[in-house]
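In: Take a look and give me a structure for this.
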Amino acid sequence: MRPISTIAAVAAAALALSAGSARADITTFTHEAAYLAAVGNTGVDNYNDLIQQMYYDEVPRQAGEYSYSVSAGPKAPALWAGTSDFVDFWLSSQNRTDTTTFVLQGGVAGAGGNFFGSDAYSHPTSAASLLLTATDSTGATVSFTLENPDVNSFVGFVSSADLVSLTVTAGQQPGVWSSIDNFHVSVAAVPEPHTWGMLAGGLALLGYASRRRRKLS
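Out: Predicted coordinates:
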């Protein structure tokens, strides 16, 4: 009976691996390299095709191969394309207390970017914090407070399900507009071949153990 017990343990481990992938979890990353290591193919929207003006309602955008839309509200349904040098552009809400919302296409697992504060002249400015919230296709949400952000501050979210939206707001901070540059949209990482091999082997052993039990009984 000992061989059956060992086989069952291996199979159970493989099933646990499979079950883990079925649970929806959202992970927060504060370093771009760590985020990129956790996802698969990634597209980045740097907003440098914009001009300094307002963009109204829901704005369709593209990050590499992946589409998404961005909007702001509820007070002013408009976005502002900010810049300090007319070369590098970013997006800000038109009303400083509004929330900027990114709605992602289906089938993506992660999103993120550089989040920071800007002033009334659309120049980067210090902010005490920004509040970001990610939601996935199961309805799970995760909120993260980014403290003392600057133009290099990165936050990304990765879900084991599909990530469907991301929001950011500066809240009631005087003189601060939440801003975003280099928006990342990513698909899930492809599992390593040995992971699938472990799962397949474990399931095969589980079937073998079941047959052995029936014979012994």
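In: make it CA atoms for all contacts and neighbour counts henceforth
Out: Noted.
In: so Val168 touches Leu131, yeah?
Out: Yes. At 5.6 Å, Val168 counts as touching Leu131 under the criterion of Cα atoms under 8 Å.
In: Please identify which of those two sits among more neighbours.
Out: Taking neighbours as other Cα atoms under 10 Å, Val168 and Leu131 compare with Val168 leading, 27 against 17.
In: Identify the residues contacting the more buried one.
Out: Thr99, Thr100, Thr101, Leu130, Leu131, Leu132, Thr133, Ser178 (Cα atoms under 8 Å, 6 or more residues apart in numbering).
In: out of those, who has the most neighbours?
Out: Most crowded among those, counting by other Cα under 10 Å, is Ser178 at 30 neighbours.
In: Which single helix of this protein contains the most residues?
Out: Longest helix in the chain, counting residues (DSSP state H): helix 193-216.
In: same for that one, what does it pack against?
Out: helix 2-22 (3 or more Cα pairs under 8 Å, 6 or more residues apart in numbering; DSSP states H and E).
In: One more, so I can put them side by side:
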Amino acid sequence: MKTSFARLALVATLAAAGAAHAASIVSPTATFAPSILVDFDAYDGLQVAAGSPELLNGNAFFVSDVVSTLGANNQDLGGNGLWGARSDLTPTGSGNFVSSTGPVLFGFLLSGPQAQVGAYFNLSQPLEGAKDAMLTLTAYSAANQVLESFSYKVDTSWESYNEGMFLGFSRANADIYSFGVTVSAGQSLVLDNLHLSAAPVPEPASIALLAAGLAVVGGVARRRARRD
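Out: Reported below is the predicted structural model:
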């Protein structure tokens, strides 16, 4: 009877771990090591027409509702400083980047669905007054349904250079087929070093549940060993 209970406890724990909720990523630096890293160093200012898909290193495609620049080498972000091509690695990447007034979309049909998606971002903000411009990030399913979405206001100094935030999603399963970004009207967004990983990361609560379930199984095994 105790052995059956232990099995049930482990099954319940694994089920709870598999049902871990998604989490948005907001961090000064990347929170996961990518299995695929998409940068834009080779594009050198390529102008992409609105609605025209562009293949990115054979791993993803890019499309935007407006004319956008792949491999941009400078972008004045007003109250949030400047992004520019750089000769050495910085927290937001190296080389050139994407510049757009959005919306932009990255699709992963070639590389397959992803569990974790993130990139380094910044956006233009007014030089004076409140920095109210927002980035909105959205993860989509294979059927183009919204899996989750959140908005974030990046605030860096007007004299900063290549500063920003690492933003994205970490999900319990590899179900992100595309990743969209919009920006407040009249503002520009910049992004670099798109991180992709099909490997999900369990939430801490799920890890704790799994450990508890294993402890139950271990305790039952020890008691049986003593009886034998």
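In: Send over the TM-score of the superposed chains.
Out: Remark: TM-score between the superposed chains equals 0.66 [TM-score structural alignment, normalised by the length of structure 1]; 175 aligned residues with a Cα RMSD of 3.3 Å.
In: Tabulate the contacts of Val168 of structure 1 (JSON lines), appending distance to Leu91 of structure 1.
Out: Formatted as JSON lines, the contacts of Val168 of structure 1 follow (distance: Cα to Cα, whole Å):
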{"residue": "Thr99", "distance to Leu91 of structure 1": "12"}
{"residue": "Thr100", "distance to Leu91 of structure 1": "9"}
{"residue": "Thr101", "distance to Leu91 of structure 1": "11"}
{"residue": "Leu130", "distance to Leu91 of structure 1": "15"}
{"residue": "Leu131", "distance to Leu91 of structure 1": "16"}
{"residue": "Leu132", "distance to Leu91 of structure 1": "15"}
{"residue": "Thr133", "distance to Leu91 of structure 1": "17"}
{"residue": "Ser178", "distance to Leu91 of structure 1": "8"}
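In: mapped onto structure 2, which of those residues hold?
Out: Using both residues aligned by TM-score structural alignment, their matches' Cα atoms under 8 Å, structure 2 keeps these contacts from the contacts of Val168 of structure 1: Thr99, Thr100, Thr101, Leu130, Leu131, Leu132, Thr133.
In: Can you pick out the ones from those that are in strands?
Out: Judged by DSSP state E, those include Thr99, Thr100, Thr101, Leu130, Leu131, Leu132, Thr133 as members of strands.
In: Tell me the residue in structure 2 aligned with the fifth one.
Out: The reference is to Leu131 of structure 1. Correspondence of Leu131 of structure 1 to structure 2, assessed by TM-score structural alignment: Thr136.
In: element containing the closest residue to its match other than its chain neighbours?
Out: Closest residue to Thr136 of structure 2 apart from its sequence neighbours, by Cα to Cα, 6 or more residues apart in numbering: Ser151 at 4.1 Å. For Ser151 of structure 2, the host element (DSSP states H and E) is strand 146-152.
In: Give me the aligned partner of His195 of structure 2 over in structure 1.
Out: Checking TM-score structural alignment: His195 of structure 2 goes with His184.
In: Spatially nearest residue to that match (excluding sequence neighbours)?
Out: Per Cα to Cα, 6+ apart, closest to His184 of structure 1 is Val44, 4.6 Å.
In: Any buried residues in the helix or strand hosting that neighbour, and which?
Out: Take DSSP H and E as the rule and Val44 of structure 1 turns out to sit in strand 39-45. Within strand 39-45 of structure 1, the residues that qualify as buried are Val39, Gly40, Thr42, Gly43, Val44, Asp45, counting by 16 or more other Cα atoms under 10 Å.
In: how about CSV for those residues, with distance to Pro193 of structure 1 added?
Out: Putting the buried residues of strand 39-45 of structure 1 into CSV (distance: Cα to Cα, whole Å) gives the following:
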residue, distance to Pro193 of structure 1
Val39, 16
Gly40, 15
Thr42, 21
Gly43, 24
Val44, 27
Asp45, 31
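In: of all the residues you listed, which comes closest to Ala140 of structure 1?
Out: For the buried residues of strand 39-45 of structure 1, the residue nearest Ala140 of structure 1 by Cα to Cα is Val39; the value is 18.8 Å.
In: Pull up the gap between the closest one and Gly110 of structure 1, please.
Out: Going from Val39 of structure 1 to Gly110 of structure 1 by Cα to Cα, to the nearest Å gives 7 Å.
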